[in-house]
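> Pasting the sequence and the predicted model now:
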Amino acid sequence: MFNETVLKIRALERGDTGVYGARIKLQPALVEDQSFNLSVYESVPSPRTRSQLLASTLEWCNLTLQCQGSGKGAVNVTWQGDHVLRGDLGTGRHQLSPDGTTLRVALPPTAANVTYTCTVSNPADHKVALFDLQTICQSGG
């Protein structure tokens, strides 16, 4: 907008999403029309999580981690852990489900001292859940 004018809107609700127009009178002879595309998002609730130990031997710890968003509207689920980002989780000792909510991990016990992070987010908010693999592998889930 001209002259870095600010428009503030308070007490928004999800039903307020839409396109809004404004006619701004800057000088007696200068009028500017602006359109604003407003999207209203709710806060993201804490993720629903679950871990399941599939097998634990002296050589391997195989487990499944689940992380799901809830509430209204779409949320993204991303994973990070042990220098592994979501884009690298589909190969080797990590298998990511197509919807991104379930991660299967197979690690030797010497590498199980790792924390995996699940983040659920929308454009306005994010929440994080942590999975301590060593605790899961030793306790049985």
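Everything's here; your move.
> For the rest of this, base every contact and every neighbour count on C-alpha atoms.
Will do.
> Which SSE is immediately downstream of the one helix or strand residue 104 maps to?
Applying DSSP states H and E as the criterion places residue 104 in strand 102-107. Using DSSP H and E, the helix or strand that follows strand 102-107 in sequence is strand 115-122.
> Which strands and helices lie in contact with the strand holding residue 104?
Counting contacts by 3 or more Cα pairs under 8 Å, 6 or more residues apart in numbering; DSSP states H and E, strand 102-107 is packed against strand 61-68, strand 94-96.
> got the angle between the longest one and strand 102-107?
Inter-element angle recorded for strand 61-68 and strand 102-107: 160 degrees (by axes from the mean of the first three to the mean of the last three Cα atoms, to 10 degrees).
> The structure to be compared is supplied as follows:
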Amino acid sequence: MKHVALLFLVSLFVLCRAQEPLECREQAVSADSVLQLLPEKPPQGWTKVEWRVRLDGERFHRILTAEKSKVASSSKGLFFGRAVFQQETVSLWIRPVSTADSGVYRAEFEDTLGIVTVLCFRVSVWEPVRQPHVDARILHWEQGLCNLLLVCTVAGASNVSYNWSCTGGPPGALEHQPWLHLQVHRDADPTVCCCNASNPVSWSTASTDVVAACRAAAPGVPWSYCRVKGLLCLLVLGSLVAAVAVTHVLDRLWGPPSRGAPSSSGAG
């Protein structure tokens, strides 16, 4: 009777543990790389471990089963030929991985008494962030201030975080958004603003000179020194050519200057 009661208590304990919500360890990995699932504290007396996965809310599917000091047996499925069990570290390696491999992974350890201990991993696979592009859009000018909007875009990206930084101190509110509104004075020093786009596994940056963008689109932008100097030279040259032309025309109209008439002698 005591043995039956003990067995009932053990079964009840195992059932209660199985119904407890698992706390899964979050793990992010880059696509086309190696996913390493390493249990931090595997049970000391485990004799068998079974790795399972649940993708897109489906039921759990077996990846492989391994026993101590024995070769692991893999199932013929999505991970066939990609999943390898490491006996030394009791870890599961999957290579290469794609975004479709994101899901919940479980390692179910069983000991000699048949008690199962479950360790959980919540895996997210991310594509590396591509080079972003920063577009400077001039909104309007007001009392010598250039109001512009910087827009940072990453082609084919989703769930990307943005962070802005500008040299010489922030000329506006730095937002954690793909856009940044700024006010820049026309005579300000060169200011470079950088957009940092990132996800849990990678990051990439792009930058632009906001002062140069404002000056290029400023109304009534003064000409450069070289252009002004060239214009003055052309004006002086044109004046000289005009003066020579006028002198030549006047010479032809009036003829050569008179040298005086011969004196007449009286008869007598």
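Here it is on my side, so go on. Since we're looking at a predicted model, the values are computed, not measured.
> Mind checking the TM-score on these two?
The TM-score (TM-score structural alignment, normalised by the length of the first structure) is 0.71; 131 aligned residues with a Cα RMSD of 3.4 Å.
> picking that back up, would you reformat the helices and strands packed on strand 102-107 of the first structure as CSV and include mean neighbour count and distance to residue 107 of the first structure?
Shown next, in CSV, are those (neighbours: other Cα atoms under 10 Å; distance: least, Cα to Cα, whole Å):
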stretch, mean neighbour count, distance to residue 107 of the first structure
strand 61-68, 21, 5
strand 94-96, 18, 9
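> nearest to residue 116 of the first structure, of these?
Set against residue 116 of the first structure and scored by Cα to Cα, these come closest in strand 61-68, at 9.0 Å.
> Which part of the second structure matches the closest one?
Mapped onto the second structure using TM-score structural alignment, strand 61-68 of the first structure spans residues 146-153.
> how big is the offset of the matching stretch relative to the first structure?
Stretch 146-153 of the second structure: mean distance to aligned residues in the first structure after superposition is 1.7 Å, counting by mean Cα distance after the TM-score superposition for the first structure.
> Distance from that stretch to the middle of the chain?
Its chain's C-alpha centre and that of stretch 146-153 of the second structure lie 16 Å apart, by Cα atoms, centre = their mean, to the nearest Å.
> Also stretch 141-161 of the second structure?
The answer for stretch 141-161 of the second structure is 13 Å, by Cα atoms, centre = their mean.
> Stretch 13-31 of the first structure now?
Offset of stretch 13-31 of the first structure from its chain centre (Cα atoms, centre = their mean): 32 Å.
> ok, and what's touching it?
For stretch 13-31 of the first structure, the external contacting residues (Cα atoms under 8 Å, 6 or more residues apart in numbering) are 32-42.
> What is the mean deviation of the strand holding residue 104 of the first structure from its aligned residues in the second structure?
When the second structure is superposed, strand 102-107 of the first structure averages 1.6 Å from its matched positions, counting by mean Cα distance after the TM-score superposition for the first structure.
> From the rest of the structure, what touches that strand?
By Cα under 8 Å, 6+ apart, the surrounding residues in contact with strand 102-107 of the first structure are 60-67, 93-97.
> and it with strand 115-122, angle?
Going by the same axes, to 10 degrees, strand 102-107 of the first structure makes 170 degrees with strand 115-122.
> matching residues in the second structure for strand 102-107 of the first structure?
Alignment of strand 102-107 of the first structure against the second structure: residues 179-184, by TM-score structural alignment.
> Starting from residue 63 of the first structure, give me the distance back to residue 127 of the first structure.
Separation of residue 127 of the first structure from residue 63 of the first structure (Cα to Cα, to the nearest Å): 23 Å.
> so what's the spatially most central residue of the second structure up against?
Taking Cα atoms, centre = their mean, the centroid of the second structure lies closest to residue 197, which sits 2.8 Å from it. By Cα under 8 Å, 6+ apart, the contact list for residue 197 of the second structure reads 129, 132, 154, 160-163, 203-205.
> For ChimeraX, write a command that selects the buried ones of the contacts of stretch 13-31 of the first structure.
Only the buried entries of those go into this ChimeraX selection, using 16 or more other Cα atoms under 10 Å:
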select :41
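> re the thing from before, got the helices and strands packed on strand 102-107 of the first structure as a markdown table, with distance to residue 139 of the first structure columns?
Shown next, in a markdown table, are those (distance: least, Cα to Cα, whole Å):
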| stretch | distance to residue 139 of the first structure |
| --- | --- |
| strand 61-68 | 11 |
| strand 94-96 | 21 |
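> closest one to residue 51 of the first structure among the ones you listed?
Proximity to residue 51 of the first structure (Cα to Cα) singles out strand 61-68 among those, at 4.6 Å.
> other SSEs contacting the closest one?
Partner elements for strand 61-68 of the first structure (3+ Cα pairs under 8 Å, 6+ apart): strand 48-56, strand 102-107, helix 133-139.
> Give me whichever of those is most buried.
Comparing those by mean neighbour count (mean count of other Cα atoms under 10 Å), strand 102-107 ranks first with a mean of 20.
> got the angle for the strand holding residue 104 of the first structure vs strand 48-56?
Using the same axes, to 10 degrees: strand 102-107 of the first structure against strand 48-56 is 30 degrees.
> Can you give me the separation between residue 191 of the second structure and residue 151 of the second structure?
16 Å.
> got it, and residue 218 of the second structure?
As judged by Cα to Cα, residue 218 of the second structure and residue 151 of the second structure stand 19 Å apart.
> circling back: from the contacts of residue 197 of the second structure, keep the buried residues only.
129, 132, 154, 160, 162-163, 203, 205.
> In TSV: the residues you listed, plus distance to residue 101 of the second structure and secondary structure.
TSV is the format used below for these (distance: Cα to Cα, whole Å; DSSP: H, G, I helix; E, B strand; the rest coil):
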residue	distance to residue 101 of the second structure	secondary structure
129	18	coil
132	26	coil
154	23	coil
160	19	coil
162	25	strand
163	28	strand
203	21	strand
205	27	strand
